[in-house]
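can't give you the sequence, but here's the structure:
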């Protein structure tokens, strides 16, 4: 399957300094058409327009709340309509990137906060994958790449605490089980586990905290969004056809296991 004839769907892809936007741009640079899905409708459309203009590939922006099944299905229908109309090629890759974190200690974590963090990170990955997977099965080819975190592997310790680590750990189990289930149908499923990344996802951070994070990284810096984007696009390529059920660590050596 030639990725130049496929669309990549990226969730959480409109934040100006986010991994999702960097990943959408990297897919486009490699010749994929892109679908920019984000909670911010206007920003999603702006990013899609910018990508289409810069890279000359089909690009489509649409709003989605990944925690809401009706919203996810609406986005899927909109993408399907673009494919039917010939404005987008069929979907070959799905990058589940939308996520939120929380630095709140466990005993200060309300049930509402727990549910929100789990819903955006874990349930959102489930809902979006469930919507776009049938099309991949129909064509017997697909690439699903899920965003986990080093926090799932080491039990937090970077910024996110118990709810975030739990949600990202759920994604690792989801990834492995789904990879086993879909392998015979030409679909790979992998996870990416970044360490600290220079984005705006962290809230309430301080220069001292940022410095302490870098101090623990053997490579001496946080990851850039492009560092993470490159892994998503590689795992969606033909070159990665024999990689499935894997977890790719991108942490600069801060967690080696």
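Received the coordinates, thanks. All values derive from a computational prediction rather than experimental measurement. Numbers count the residues shown, from 1 in each chain.

C-alpha from now on. contacts and neighbour counts both.
Noted.

which residue is nearest the middle of this protein?
In the chain, the centroid-proximal residue (CA atoms, centre = their mean) is residue 97; its distance is 2.0 Å.

A further structure is provided below for comparison with the first:
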């Protein structure tokens, strides 16, 4: 029986990296996509190959670029016979707080392309072969309450792209259900950078800011959900938007505006 292969965009660091570990534990062959983190990607690939004995390749590419998406898929399929799982973890984000009118046209287009159009580019290329095998898993990433199309102050482009992606994810799920392909969105809560590559055990006795459940969220919290959704027996779960927030009302926290 051939091993399944998963493509993780933005897989060299953060939540993508810890998700790679979870899938490696399951025996998946992996394609680790990165944009700038070549050293981190290669180190990760070498380590996963050594520890888990799986075949791992790294491919540079900016998912906001259509041609790069095509190249990523072509290079993946030149090594592996299939791409069975797509985890679209990469998501351009601008940390600077600014209103819609302050975004440049280039910034707006880049955020929309990287967070929304990229999923169209990639799934258009891999769904036909998934249909042939009558099996496939597509995972996208959102944010808390994305399915309600909420406003997110100072994050207009990112919020618009992810809201559109929520609808696209559900549409893919409906269109491809008959082909054994599922599509689901996982929505991380307020997981800060220092916790994105940590395990749940690291957070149990943390004295840092905690969610209502009593501890910070970690990358493992997200990776465990992704790992569950791609299992064979998870085929009944599709078109779902799953918040993993520890009970925190994330948008209510970030949308508070200080009035001078």
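All right, it came through fine. These figures come from a predicted structure and were not determined experimentally.

Need the TM-score between these chains.
Their TM-score after superposition, calculated using TM-score structural alignment, normalised by the length of structure 1, is reported as 0.83; 234 aligned residues with a CA RMSD of 2.4 Å.

Pull up the gap between the residue nearest to the centre of structure 1 and residue 209 of structure 1, please.
Using CA to CA, to the nearest Å, residue 97 of structure 1 is found at 24 Å from residue 209 of structure 1.

next one: residue 154 of structure 1
Remark: distance between residue 154 of structure 1 and residue 209 of structure 1 (CA to CA) = 18 Å.

Residue 155 of structure 1 too?
Relative to residue 209 of structure 1, residue 155 of structure 1 is positioned 18 Å away (criterion: CA to CA).

out of these two, which sits in the busier spot?
With neighbours defined as other CA atoms under 10 Å, residue 155 of structure 1 and residue 209 compare such that residue 155 has more, 17 against 13.

Wait, that one touches residue 162, no?
Yes: in this structure, residue 155 of structure 1 is within contact of residue 162 by CA atoms under 8 Å, at 7.5 Å.

what residues are up against residue 179 of structure 1?
187-190, 244-245 (CA atoms under 8 Å, 6 or more residues apart in numbering).

That one corresponds to which position in structure 2?
Taking TM-score structural alignment for the superposition, residue 179 of structure 1 sits opposite residue 173 in structure 2.

does that match sit in a helix, a strand or a coil?
Judged by DSSP: H, G, I helix; E, B strand; the rest coil, the three-state class of residue 173 of structure 2 is helix.

State the distance from it to residue 22 of structure 2.
Relative to residue 22 of structure 2, residue 173 of structure 2 is positioned 24 Å away (CA to CA).

what about residue 118 of structure 1, distance to residue 145 of structure 1?
Between residue 118 of structure 1 and residue 145 of structure 1 the distance is 18 Å, computed by CA to CA.

Neighbour count: these two, which is higher?
Relative neighbour count places residue 145 above the other of residue 118 of structure 1 and residue 145, with 29 against 23, counting by other CA under 10 Å.

residue ranges of the helices in the stretch 101-250 of structure 2, please?
If DSSP state H, counting those that start in this stretch is used as the criterion, the helices of the stretch 101-250 of structure 2 fall at 105-112, 118-133, 156-176, 200-203, 219-229, 250-254.

Let's have those in CSV, adding distance to residue 50 of structure 2.
Putting the helices of the stretch 101-250 of structure 2 into CSV (distance: least, CA to CA, whole Å) gives the following:
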stretch, distance to residue 50 of structure 2
helix 105-112, 36
helix 118-133, 28
helix 156-176, 34
helix 200-203, 24
helix 219-229, 21
helix 250-254, 38
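
so which of the ones you listed comes closest to residue 53 of structure 2?
Closest of the helices of the stretch 101-250 of structure 2 to residue 53 of structure 2 is helix 219-229, at 18.6 Å (criterion: CA to CA).

so the closest one corresponds to what in structure 1?
Aligned by TM-score structural alignment, helix 219-229 of structure 2 falls on residues 225-235 of structure 1.

With structure 2 overlaid, how far apart is the matching stretch on average?
Mean deviation of stretch 225-235 of structure 1 relative to structure 2 after superposition (mean CA distance after the TM-score superposition for structure 1): 0.9 Å.

who touches that stretch?
Counting contacts by CA under 8 Å, 6+ apart, the residues outside stretch 225-235 of structure 1 that touch it are 17-20, 22-24, 26-27, 95, 143, 145, 190, 192, 194, 197-199, 240-241, 243, 248, 250.

redo that, cut-off 6 Å
With contacts defined as CA atoms under 6 Å, 6 or more residues apart in numbering, stretch 225-235 of structure 1 is touched by 19, 22-23, 27.

Give me the subset of those lying in helices.
Counting by DSSP state H, the part of the contacts of stretch 225-235 of structure 1 found in helices is 19, 22-23, 27.

Export the residues you listed to JSON lines and append columns for neighbour count and distance to residue 71 of structure 1.
Shown next, in JSON lines, are those (neighbours: other CA atoms under 10 Å; distance: CA to CA, whole Å):
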{"residue": "19", "neighbour count": "29", "distance to residue 71 of structure 1": "22"}
{"residue": "22", "neighbour count": "22", "distance to residue 71 of structure 1": "24"}
{"residue": "23", "neighbour count": "27", "distance to residue 71 of structure 1": "22"}
{"residue": "27", "neighbour count": "30", "distance to residue 71 of structure 1": "24"}
